[in-house]
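In: Build me a model from this:
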Amino acid sequence: MSEPADGKTQEKRRRILEAARFLVLRNGLRGTTMEAIAREAGIAKPTLYVQFADKDAIFVGIADTIMDDLLAAYDSGMAGSGDISERVGAALAGQYAVLARTLAGSPHAGELMSEHKRVGARFREKDLRAEVEIAAELGAAGVAEAAALTKVICAAAYGIALKIADEAQMVAGIKLMCRRMIEAAVKR
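Out: Model prediction:
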């Protein structure tokens, strides 16, 4: 018995995105062609264009799947156990660990990180959601300048993620930074 038409469409879309993700990580965005994506996905080029209008649309599709993983890691950290510094540290470290694993070994990681403007609205939406949630948690914990501290913590976590290539060290660094900054602010 065959899948319904929408199941086949979703399966094709998944195969295309997996193939594109593999090629983009290996060859970079500029070095990946629609023809190569179709070949890697095992479909005809016209079939690819039925699913995605162009390479930008495919990049957005890849980013959307990564975004779902980032949000799941962030939410898991915030819902975890521990005090506010531990939960914020786990949330931010978790999302950057997902990103590190996604880009691991790619000689084009820098290029891909700089392409965030193509999907900037979705990433900005995620960042704003995190900032509002973290600021509310910090405010509830008695931090006087919760919104300002949140911006500093989020910026520092991003910087740590960019500068420390080793995932375990990066996660530890983000958690340490959150613990030190948040505990100091809560004790005031």
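
In: use CA for all of it now, contacts and neighbours both
Out: Noted.

In: Mind naming the longest helix for this protein?
Out: helix 55-79 (DSSP state H).

In: what's in contact with it?
Out: Defining contact as CA atoms under 8 Å, 6 or more residues apart in numbering, one finds that helix 55-79 is touched by 17, 20-21, 33-34, 52, 87-92, 94-96, 98-99, 102, 118-119, 123, 126.

In: Please give the structure of this sequence too, so both can be compared:
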Amino acid sequence: MKSRLALPADEAERVRFKRVVRAADELFRTYGFRGVTMERVAREAAVAKATLYSYFKNKDELFVAVSNRMAALLAKAFTGALEAGGKLDDRVAAAIVTRRRLAFELYRLSPHAEELHSAKSKLAGEIFAEAEREMEARLVQALRDDTALKPGAERLTRALYHGSAEIASRCSGVAELETELRAFVATHLAGARALARRH
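Out: Below you'll find the predicted structure:
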């Protein structure tokens, strides 16, 4: 995924910029989109309001930057789990669990999840859509490494990726989410291999 953040050239400014985005992320999750002001972000990030406004002209732009950071973190975590050593099935399960757990922890556990989701859809929908497409493409590539799964890799990816979102939406906690998703992935991969053997 290509970064949409235009980071300042100066190292000290980059550090300050990243601190602002992290502070805004925490504030949005704690107080919701409507409960956050640019003044509050400047105070939390320990920067002058003028500095904050030199980075972002308004709260919408700041939220887009926070969303861009979050989408990049999700994609990086997913890819890292998928490319780690070990058996393919374990890596696929780890990637799916990691993707859904991060979203669960970062947004579903926020008391402002619905409001944040609405703002995300309105202001940063394409950023997350691009990250989702990247993660799905990486999963297709990984599944194609298995001879039995290769012919149906795209269809299997859609089932795993979108089915896992539905399961995660019904889970009430992280432990349940992890257990349910690991079982879901294992069942799908075993089923896909069994079907491949029949053909």
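
In: Got a TM-score for the two of them?
Out: The TM-score (TM-score structural alignment, normalised by the length of the first structure) is 0.86; 184 aligned residues with a CA RMSD of 2.1 Å.

In: about what we covered before: mean per-residue distance, the longest helix of the first structure to the second structure?
Out: Its aligned residues in the second structure lie a mean 1.6 Å from helix 55-79 of the first structure after superposition (mean CA distance after the TM-score superposition for the first structure).

In: if we can go back for a sec, only the buried subset of the contacts of helix 55-79 of the first structure, as a PyMOL command please.
Out: To isolate the buried members of the contacts of helix 55-79 of the first structure in PyMOL, using 16 or more other CA atoms under 10 Å:
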select buried, resi 17+20+21+33+34+52+87+88+89+90+91+92+94+95+96+98+99+119+123+126
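
In: mind listing which of the contacts of helix 55-79 of the first structure are in strands?
Out: Counting by DSSP state E, no part of the contacts of helix 55-79 of the first structure is found in strands.

In: Would you point out which residue is most central in the first structure?
Out: Nearest to the geometric centre of the first structure sits Leu70, at 4.2 Å (CA atoms, centre = their mean).

In: which one in the second structure is aligned with Ala172 of the first structure?
Out: Matched across to the second structure, Ala172 of the first structure falls on Thr179, judged by TM-score structural alignment.

In: Oh, that last question was meant for Thr47 of the first structure, not what I typed.
Out: So, by TM-score structural alignment, Thr47 of the first structure is matched to Thr51.

In: Now tell me what touches the helix or strand harbouring its match from outside.
Out: Assessed by DSSP states H and E, Thr51 of the second structure sits inside helix 49-55. Residues from elsewhere that reach helix 49-55 of the second structure (CA under 8 Å, 6+ apart): 17, 20, 38-39, 42.

In: from those residues, which would you call buried?
Out: 17, 20, 38, 42.

In: ok, which pair from those residues is furthest apart?
Out: Greatest spacing in those, by CA to CA: Phe17 and Met38 (13.8 Å).

In: Counting neighbours, what do you get for the match of Ala172 of the first structure?
Out: 12 (other CA atoms under 10 Å).

In: Please apply the same query to Leu181 of the second structure.
Out: Neighbour tally, Leu181 of the second structure, other CA under 10 Å: 25.

In: Does anything pack onto the host helix or strand of it? Which helices or strands?
Out: Under the criterion of DSSP H and E, Leu181 of the second structure resides in helix 174-198. Helix 174-198 of the second structure sits against helix 88-103, helix 153-170, with contacts defined as 3 or more CA pairs under 8 Å, 6 or more residues apart in numbering; DSSP states H and E.
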